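J.: quick one: sequence plus predicted model below, questions after.
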Amino acid sequence: MTAVRTTRTRFTGRTALVTGGGSGLGRAIALAFAAEGANVVVAGRTEATLKETVTLIEEAGGTALAVTADVARSADLAALVAAAVERFGSLDVAVNNAGILRAGQPVADLPEEDWRTMLDINVTGVLLALQAEVGQMRAQSTGGAIVNISSTLGAHTSVAGTAAYGATKAAVSALGRAAAVEHIRDGVRINTVSPGSSDTTMSFRPGETEADRAARVKETNPLGRVSTTGEVAAAVLYLASDESGSVVGADLVIDGGAAA
């Protein structure tokens, strides 16, 4: 994956933090911010993949920092925000993208461990990230913008075998709306992006090839294809930019019309 070069500079001089930035959608978002001039901090649990993202950004002429952190641990998130501010001087944008999907079982057969793990990472992880990020942003005279990554599963649609994941993502959407109202007067603007199937490993069913996925989505999605990671990243950058200055508490669905 390579960064898309652009002449836009909406984030020059700003610091953007992306959790789950070592792969997939998180990496695409990090590259997109870097391409528009941001100093990017990528966080996650796997150091090697985070360093790969940093290398891609630096090879494209950008600046980035990798910080290993578990979003389910408040101490890790406090240290993450502190590292971003120590290196770049501020925290202007945060994208809470880290998440986990464990699917395939109906509610009655869902392993308790899977339920608790998804709650810890997908919901508590977003809450703890918001607390650390808002704490820093409201202490800055410039405030900041936060974008939470939810999903069409949960608040917008449902698929058999994904009840727990959907429940956690519906919680992210609800948490984002509440936090947006509570903290806009602190100078912190919070919104949510809810992707449907996008070009990441999460969009594949067990044993499915890329051709299998394309054939399935062509029949089931109004657009006829999955969203690209670049299309989702573009939505995130819009919500994080000054162009969306009056957008507060929105939940932007990017799914090719599947939940319409």
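T.: Structure received.
J.: only C-alpha atoms from now on, for both contacts and neighbour counts.
T.: OK.
J.: pretty sure residue 232 sits against residue 195.
T.: Yes: look at residue 232 against residue 195 with Cα atoms under 8 Å: they come within range, at 6.9 Å.
J.: what touches both of the two?
T.: residue 254 (Cα atoms under 8 Å, 6 or more residues apart in numbering).
J.: would you list every one of the helices in the stretch 1-150 of the chain?
T.: In the stretch 1-150 of the chain, the helices defined using DSSP state H, counting those that start in this stretch lie at 24-35, 47-59, 74-88, 112-118, 125-137.
J.: pick the most buried one from those.
T.: Of the helices of the stretch 1-150 of the chain, the one with the most neighbours on average (mean count of other Cα atoms under 10 Å) is helix 24-35, at a mean of 27.
J.: for that one, enumerate the helices and strands it packs against.
T.: Helix 24-35 sits against strand 15-19, strand 39-44, helix 47-59, helix 229-240, with contacts defined as 3 or more Cα pairs under 8 Å, 6 or more residues apart in numbering; DSSP states H and E.
J.: residue at max distance from the center of the protein?
T.: residue 108 (29.5 Å; Cα atoms, centre = their mean).
J.: count of residues packed around the closest residue to residue 183 other than its chain neighbours?
T.: Among residues not flanking residue 183 along the chain, residue 189 sits closest, at 7.1 Å (Cα to Cα, 6 or more residues apart in numbering). Residues near residue 189, counting by other Cα atoms under 10 Å, number 28.
J.: any idea how far residue 111 is from residue 192?
T.: 28 Å (Cα to Cα, to the nearest Å).
J.: and what of residue 237?
T.: 11 Å.
J.: looking at these two, which has the bigger crowd around it?
T.: residue 192 (29 against 22).
J.: which strand or helix spans that one?
T.: Using DSSP states H and E, residue 192 maps to strand 188-195.
J.: list of residues touching that strand?
T.: 134, 137-138, 143-152, 173, 176-177, 179-180, 183-184, 232, 235-236, 239, 247-255.
J.: buried subset of the residues you listed?
T.: Buried by 16 or more other Cα atoms under 10 Å: 134, 137-138, 143-152, 173, 176-177, 179-180, 184, 232, 235-236, 239, 247-255, out of the contacts of strand 188-195.
J.: closest one to residue 205 among the helices of the stretch 1-150 of the chain?
T.: helix 24-35 (16.1 Å; Cα to Cα).
J.: next up, a second structure to put side by side with the first:
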Amino acid sequence: MQRGTRLAGKTALVTGGGQGVGRGIALALAAEGAAVVITGRTESKLKDTAGEIAERGGSAYISVGDVGDRADVDRMVAETVREFGGLDVLVNNAQSSVQRRLEKTSYEDVELTYRSGPLAVFHAMQAALPHLRDSRGSVVNLGSSAAVQGEVTFAAYAMAKEAIRGLTRVAAREWGAYGIRVNVVCPAALSPAAEEYLAAHPQKAAELAHEIPLGRLGAPEADIGRAVAALVSDDMAYLTGATLMLEGGRTLIG
């Protein structure tokens, strides 16, 4: 595969980079020349992604940890800077999910999604700020089209994802003075989690095929990852505080 150069010389940290959308983003950033640090709780998955980046001629480093633990988040950022000398791109992708109808959603469900979602994003952004100020870097936070639409059974998840969007807009206003851009992408991608969910809910799979104008869920690397790579490049240097809907037009309907 031919490597691009839009992100040559830059370093990116991608949370939850061992599988699904996070893996796709990590591969796409590396394909554009970035050195990539991928984090997650399962070392074997991180090693697989890092190995694929290396096979393609890229540079990757893994950091095992839980984004729900502030100490782990601080360590991940510190390891990134130690390994590659700085930080230009932060992608907050990791997020635990719970699907239950609202009346059956528990405090523990909400606490899990908040700890792994908006609180993790908040901690990572604070830890990364000194380094992003130095590089005039970029942050991409992952939202969700399910949250934008208010899908049934996604109460806790939607709460967490919309909190991330609110945090993103505040950061875009406050950090613009530092030259830091902060944006959200809301993907609809065929990740392993999505495949598992749709296999368990065949009616939902049929509905999705009908709902998406482009007729398919996005590919984690080709559709989501490459869009993120473009978003953090100089080609999109005037965009901040935005929500980019990478969902094949799905939210146009309904």
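T.: Structure received. Worth saying up front: this structure is predicted, and the values here are computed from it rather than measured.
J.: need the TM-score between these chains.
T.: The TM-score (TM-score structural alignment, normalised by the length of structure 2) is 0.93; 251 aligned residues with a Cα RMSD of 1.8 Å.
J.: hang on, the earlier thing: do you know how far the residue nearest to residue 183 of structure 1 is from residue 239 of structure 1?
T.: According to Cα to Cα, residue 189 of structure 1 and residue 239 of structure 1 sit 9 Å apart.
J.: what touches both of the two?
T.: Joint contacts of residue 189 of structure 1 and residue 239 (Cα under 8 Å, 6+ apart) are 145, 247.
J.: in structure 2, which helix is the longest?
T.: helix 155-175 (DSSP state H).
J.: residue in structure 2 paired with residue 147 of structure 1?
T.: Residue correspondence to structure 2 (TM-score structural alignment): residue 147 of structure 1 is matched to residue 140.
J.: pretty sure its match is touching residue 91, no?
T.: Yes: with contacts counted by Cα under 8 Å, residue 140 of structure 2 reaches residue 91, the gap being 4.8 Å.
J.: if we ignore the residues flanking it in sequence, what's nearest residue 49 of structure 2?
T.: residue 18 (5.8 Å).
J.: what does the one you found correspond to in structure 1?
T.: Match for residue 18 of structure 2 (TM-score structural alignment): residue 22.
J.: wait, isn't that match in contact with residue 53?
T.: Yes: shown here, residue 22 of structure 1 and residue 53 form a contact pair, counting by Cα under 8 Å, at 5.9 Å.
J.: any shared contact partners between these two?
T.: With Cα under 8 Å, 6+ apart as the test, residue 22 of structure 1 and residue 53 both reach residue 42.
J.: could you check how far residue 36 of structure 1 is from residue 227 of structure 1?
T.: 21 Å.
J.: which of those two has more neighbours?
T.: residue 36 (21 against 18).
J.: check contacts around the aligned residue in structure 1 for residue 212 of structure 2.
T.: Under the alignment by TM-score structural alignment, residue 212 of structure 2 pairs with residue 221 in structure 1. Listed by Cα under 8 Å, 6+ apart, the contact set of residue 221 of structure 1 reads 256, 257, 258.
J.: which one is the last one nearest to, not counting chain neighbours?
T.: Right, residue 258 of structure 1. residue 221 (5.4 Å).
J.: which residues does residue 144 of structure 1 contact?
T.: 91, 92, 93, 137, 138, 187, 188, 189.
J.: how near is the third one to residue 214 of structure 1?
T.: Applying Cα to Cα, one obtains 34 Å for the distance of residue 93 of structure 1 from residue 214 of structure 1.
J.: output the helices and strands packed on helix 24-35 of structure 1 as JSON lines; include the columns distance to residue 74 of structure 1.
T.: What follows is the helices and strands packed on helix 24-35 of structure 1, written out as JSON lines (distance: least, Cα to Cα, whole Å):
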{"stretch": "strand 15-19", "distance to residue 74 of structure 1": "14"}
{"stretch": "strand 39-44", "distance to residue 74 of structure 1": "14"}
{"stretch": "helix 47-59", "distance to residue 74 of structure 1": "19"}
{"stretch": "helix 229-240", "distance to residue 74 of structure 1": "24"}
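J.: and of these, who's closest to residue 125 of structure 1?
T.: Among the helices and strands packed on helix 24-35 of structure 1, strand 15-19 sits nearest to residue 125 of structure 1 (Cα to Cα), with 9.9 Å.
J.: post-alignment, that closest one versus structure 2, mean distance?
T.: Compared with structure 2 after the fit, strand 15-19 of structure 1 shows a mean deviation of 0.6 Å (mean Cα distance after the TM-score superposition for structure 1).
J.: what's the angle between that strand and helix 74-88?
T.: Counting by axes from the mean of the first three to the mean of the last three Cα atoms, to 10 degrees, strand 15-19 of structure 1 lies at 150 degrees to helix 74-88.
J.: I'd like the distance from strand 15-19 of structure 1 to the chain centre, please.
T.: 10 Å (Cα atoms, centre = their mean, to the nearest Å).
J.: does anything pack onto it? Which helices or strands?
T.: By 3+ Cα pairs under 8 Å, 6+ apart, strand 15-19 of structure 1 packs against helix 24-35, strand 39-44, helix 74-88, strand 93-96.
J.: output the residue interval of structure 2 matched by the shortest one.
T.: By that I understand strand 93-96 of structure 1. By TM-score structural alignment, strand 93-96 of structure 1 lines up with residues 89-92 in structure 2.
J.: count the neighbours of residue 207 of structure 1 for me.
T.: 6.
J.: same question but for residue 1 of structure 2, I mixed them up
T.: With other Cα under 10 Å as criterion, residue 1 of structure 2 counts 6.
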